[in-house]
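>>> got a predicted structure plus its sequence, pasted below:
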Amino acid sequence: MDVVSDAISAVHLGHPWFHRLRTRGSWCARLDPYDGAGFHVVLKGGCWLLADGGAPVSLGVGDAVLLPHGTGHVIADSPVDPAIAARKAVPFEQWLAYTDQRAEPDHYGTEILSGKYWLDCSRMHPLMAELPEIVYLPSQVGSNLELRAAIDLLAGELDEVRPGSCMALPNLLDLLLVYMIRSWMTETTSGAWPRALSDPATAAALRAMHSRPAAQWSNDRLAAEAGVSRPTLARRFTTHVGRPPMAYLTWWRVILAATMLRDTTETLATIAGRVGYSSPYALSHAFTREFGTTPGRYRAQAAGRSGSVTSPQQ
């Protein structure tokens, strides 16, 4: 696994919740803050997005916006003053009941694909944590070609129910999340993790740890893997990642164990071996230190959270 894939997989829960919205006239809807990442893709027409504490953003055909931290926001047919939005905006779920999805598409001026990715935010990878409140990806000729292709494929699947659509749609939506994050990493000039992954030595050490987390890594072995001296790796890795290589490895092993506890039924002993711990006791000690709870209690709590996640697709 690469770092970006691991960062997403560590927090991703279930299938995305999504709706295809067709609307016309004057409208204004609000989504309150939530644990997850929201997204909107404009398929036809245009709209405005006003995030809590932010400035209005105009969205046109082909534009995509990701709200990685579940920021509360308003979407509307026109720019809305925050004070007016507070009074005028209809709760999103209530607004959905007003939209008639059965009418002919030509009768509507705006068509949007909106939804949420369910995320476990208890221990988010720093790559995900540093994403801005709004990732705005405008449709521009020659840019974000993979993202544009994913949006086109999604629109095609939504236009007509075809064999395999029930599998194609959620997987395309997961691909959309990857491409939105990848596009942000390509375009940002301020993100620490894009810089970390563009630094050859840091990126090589990260790839090694993520590809083989159970290996008996040491600072010397990681430096050899990166092709630099041990002091050079320590300096560059700590500068870009915010912690030394072995401290990051310890943290990542525990996060990976948490993901396995959440997503599998494997025993603690099996998980310990897979993430590089010599015994279940050693893993349990490290896990409790990081999460403030035992692996068993974490697994029970995670099962309760995942059981409450639903993914209505309309």
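All right, it came through fine. Numbers count the residues shown, from 1 in each chain.
>>> from here on, just use CA atoms for contacts and neighbour counts.
OK.
>>> what's the neighbour count on Ala10?
Around Ala10 there are 24 other residues, counting by other Cα atoms under 10 Å.
>>> ok, Ala150 to Asn144 distance?
To Asn144, Ala150 is 10 Å away according to Cα to Cα, to the nearest Å.
>>> again, but for Glu93
31 Å.
>>> go on, Ser78?
Taken as Cα to Cα, the span from Ser78 to Asn144 is 26 Å.
>>> comparing these two, which residue is more hemmed in?
Using other Cα under 10 Å as the criterion, Ser78 and Asn144 rank with Asn144 on top: 19 against 15.
>>> who's in contact with the nearest residue to the more buried one once chain neighbours are set aside?
Nearest non-adjacent residue to Asn144, counting by Cα to Cα, 6 or more residues apart in numbering: Ser183, 6.2 Å away. Counting by Cα atoms under 8 Å, 6 or more residues apart in numbering, Ser183 makes contact with 137, 144, 147.
>>> from those, which is closest to Ala258?
Using Cα to Cα, the shortest approach to Ala258 within the contacts of Ser183 belongs to Leu147, at 30.4 Å.
>>> what about the closest one, which helix or strand?
Element membership for Leu147 (DSSP states H and E) is helix 145-159.
>>> what element comes up after that helix heading to the C-terminus?
Following helix 145-159 in sequence, per DSSP H and E, is helix 165-187.
>>> where does Cys121 sit: helix, strand or coil?
Taking DSSP: H, G, I helix; E, B strand; the rest coil as the rule, one finds Cys121 in the coil state.
>>> so who does it touch?
Cys121 is in contact with 11, 35-36, counting by Cα under 8 Å, 6+ apart.
>>> change it to 10 Å
By Cα atoms under 10 Å, 6 or more residues apart in numbering, the residues touching Cys121 are 10-12, 35-36, 69, 128-129.
>>> any buried residues in the strand or helix carrying Trp251, and which?
Trp251 is part of helix 245-263 when elements are defined by DSSP H and E. By neighbour count on 16 or more other Cα atoms under 10 Å, the buried set for helix 245-263 is 245, 248-263.
>>> likewise for stretch 262-270?
262-263, 268-269.
>>> quick one: end-to-end length of it, please.
Chord length of stretch 262-270, first to last residue, is 14 Å (Cα to Cα).
>>> just how off-centre is it within its chain?
Relative to the centre of its chain, stretch 262-270 is centred 24 Å away, using Cα atoms, centre = their mean, to the nearest Å.
>>> residues in contact with it?
Contacts to stretch 262-270, defined as Cα under 10 Å, 6+ apart, come from residues 10-11, 13-14, 120, 256-258, 260-261, 271-272, 274, 277-284, 295-296, 298-303, 305-306.
>>> put the buried members of those into a ChimeraX selection.
Entered in ChimeraX, the line below selects the buried ones among the contacts of stretch 262-270, by 16+ other Cα under 10 Å:
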select :10,11,13,120,256,257,258,260,261,271,272,274,277,280,283,284,295,298,299,302,306
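>>> looking at the contacts of stretch 262-270, which are in strands?
In strands, defined here by DSSP state E, the members of the contacts of stretch 262-270 are 13-14.
>>> structure two is appended below for comparative analysis:
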Amino acid sequence: MDVLSDAIAAMRTGRPHSSRTVRFAPWGIRFPASEGAGFHVVLQGTAWLLTPAAAGDVAPAPVRLGPGDVVLLTHGTAYGLADHPDSPLTDAVPLSNGSWPTPPDRGPVDAEETLLLCGAYQLNRTRPHPLLAELPPYVHIPARVGAHPRLRAAVELLGAELAEPLPGSDAIVPALLDTLLLSLLRTWWLAERAERSTGWSAALADPAVAAALRALHGDPAHPWTVEELGALGGLSRAAFARRFTTLVGRPPLAYLTWWRMTIAGRLLRADDLPLRAVAQRSGYSSEFAFAKAFKREYGTAPGRYRAAS
């Protein structure tokens, strides 16, 4: 199984939103903190990303976004977007469906024009996957000729569907938004893995650890042993356990338990499966053992968790 896709699926909720909008200088938008993640693509003109300072720190320098640049705001913190760092910001107020209102395509004569492709994803941050938790506050992918062709293709397809909706667009746009999110994260991961010796970028680049992660995600109900997982990458039990723990941040079987409970929580929120079926899919042959493990992890019984979701 694809670990990155699984990590996204574990956190995704609701339906993503997107818009294609024109802004005329001067303009500035303040986006409030949220549970989701947002992205912006500059199709034409320029924009400035304004991120707040952490407590006690100096505010980071504004980031200039040029034509073709893509930025993903990963952790739901507040931020601003403007035509100039000094432009005043107006609070963005989402519509009832969670999308952002689109301003009219008109502006002052000779005003500088910026064409943006924007979107938002709803995420459940109560149990973030560590692969996504280690992302920086924002991921900026500058435009470069010939670089990231798959990401550029996703941007162009999404932009075309939003600019000229056709029959089927209601189904195509959400799929393209998912494609764009995964393409953004994969582009970041490929760039980071060459520079990091620990963390999830390094874990997914390590043949032995990556093989074990694919196995755990592909069949989480299997009664895996550390020796069996190490053998997938040609390592001894001890060598594999050390490498996995260093890169992933927790021992192999501790990660397996965490992932099983994550799957269980997702099934309880999304499906009406009997608890026995949820237990089996989560790797537990006994409903009692599953309920005990679930309460230890979540602090509540599976049935109460489902009722509260």
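Yep, that arrived. Note that the structure is a prediction, hence the values are computed from the model and not measured.
>>> TM-score of the superposition?
The TM-score (TM-score structural alignment, normalised by the length of the second structure) is 0.90; 294 aligned residues with a Cα RMSD of 2.0 Å.
>>> coming back round to it: which of the contacts of Cys121 of the first structure tops the neighbour count?
Going by other Cα under 10 Å, Ala10 tops those with 24 neighbours.
>>> that residue against Ala258, yeah?
Yes: at 8.2 Å, Ala10 of the first structure and Ala258 qualify as touching, with contact defined as Cα atoms under 10 Å.
>>> overlap of the contact sets of these two?
With contacts taken as Cα under 10 Å, 6+ apart, Ala10 of the first structure and Ala258 have 123, 252 as neighbours in common.
>>> against Trp118 of the first structure, how distant is Leu177 of the first structure?
Distance, Leu177 of the first structure to Trp118 of the first structure, using Cα to Cα: 12 Å.
>>> joint contacts of those two?
Shared contacts of Leu177 of the first structure and Trp118, defined by Cα under 10 Å, 6+ apart, comprise 16, 37-38.
>>> so which residues of the stretch 1-150 of the first structure form helices?
In the stretch 1-150 of the first structure, the helices defined using DSSP state H, counting those that start in this stretch lie at 3-9, 82-88, 92-98, 126-129, 145-159.
>>> what range in the second structure matches the shortest one?
Helix 126-129 of the first structure lines up with residues 130-133 of the second structure when matched by TM-score structural alignment.
>>> what's in contact with that stretch?
3-4, 7-8, 11, 74-75, 125, 127, 185, 189, 199-201, 203-204, 248-249.
>>> mean deviation, it versus the first structure?
Here the mean offset of stretch 130-133 of the second structure against the first structure after fitting is 0.4 Å, by mean Cα distance after the TM-score superposition for the first structure.
>>> now that stretch: how far from the chain's centre is it?
Averaging C-alpha positions (Cα atoms, centre = their mean) puts stretch 130-133 of the second structure 9 Å from its chain's average.
>>> check stretch 208-215 of the second structure too.
21 Å.
>>> which parts of that stretch are buried?
The neighbour-count check on stretch 208-215 of the second structure (16+ other Cα under 10 Å) flags 208-213, 215 as buried.
>>> may I see those organised as CSV, with distance to Ala47 of the second structure and secondary structure added?
Below are these laid out as CSV (distance: Cα to Cα, whole Å; DSSP: H, G, I helix; E, B strand; the rest coil):
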residue, distance to Ala47 of the second structure, secondary structure
Ala208, 43, helix
Val209, 40, helix
Ala210, 38, helix
Ala211, 41, helix
Ala212, 42, helix
Leu213, 39, helix
Ala215, 43, helix
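>>> pull the number of nearby residues for Ala82 of the second structure.
Ala82 of the second structure has 25 neighbouring residues, counting by other Cα under 10 Å.
>>> how close does it sit to Met261 of the second structure?
As judged by Cα to Cα, Ala82 of the second structure and Met261 of the second structure stand 42 Å apart.
>>> ditto for Val3 of the second structure
Distance, Val3 of the second structure to Met261 of the second structure, by Cα to Cα: 16 Å.
>>> cool, and Glu164 of the second structure?
Glu164 of the second structure is 43 Å from Met261 of the second structure, where distance means Cα to Cα.
>>> then Val278 of the second structure?
Taking Cα to Cα as the measure, Val278 of the second structure falls 10 Å from Met261 of the second structure.
>>> please enumerate the shared neighbours of the two.
With contacts taken as Cα under 10 Å, 6+ apart, Val278 of the second structure and Met261 have 267, 290 as neighbours in common.
>>> what does Gly142 of the first structure correspond to in the second structure?
By TM-score structural alignment, Gly142 of the first structure lines up with Gly146.
>>> contacts only, for its match.
Arg152.
>>> aligned to Val61 of the first structure, what sits in the second structure?
Match for Val61 of the first structure (TM-score structural alignment): Pro67.
>>> and if you look at Ser165 of the first structure?
In the second structure, the residue paired with Ser165 of the first structure according to TM-score structural alignment is Ser169.
>>> from Tyr305 of the second structure, how far off is the corresponding residue of the second structure for Gly273 of the first structure?
Under the alignment (TM-score structural alignment), Gly273 of the first structure pairs with Gln280 in the second structure. Separation of Gln280 of the second structure from Tyr305 of the second structure (Cα to Cα): 18 Å.
>>> how about Gly68 of the second structure?
44 Å.
>>> against the centre of the first structure, work out the most remote residue.
Distance to the chain centre peaks in the first structure at Ser229, reaching 34.3 Å (criterion: Cα atoms, centre = their mean).
>>> wait, doesn't that one sit right on Ala223?
Yes: if you go by Cα under 10 Å, Ser229 of the first structure and Ala223 touch, sitting 5.7 Å apart.
>>> for these two, list the residues in contact with both.
Overlap of the contact sets of Ser229 of the first structure and Ala223 (by Cα under 10 Å, 6+ apart) consists of Ala201.
>>> neighbours of the equivalent of Trp193 of the first structure over in the second structure, how many?
Structural correspondence for Trp193 of the first structure with respect to the second structure (TM-score structural alignment): Trp200. Neighbour count for Trp200 of the second structure, taken as other Cα under 10 Å: 23.
>>> contacts only, for Trp200 of the second structure.
Taking Cα under 10 Å, 6+ apart, we find Trp200 of the second structure in contact with 130-135, 189, 192-193, 206, 210, 247-249.
>>> if we go to 6 Å?
Contacts were defined as Cα atoms under 6 Å, 6 or more residues apart in numbering; by that measure Trp200 of the second structure touches 131, 248.
>>> repeat that for the one 3 residues further on.
The contact partners of Ala203 of the second structure, by Cα under 6 Å, 6+ apart, come to 209, 247.
>>> surely it is in a strand?
No: applying three-state DSSP, one finds Ala203 of the second structure to be helix, outside a strand.
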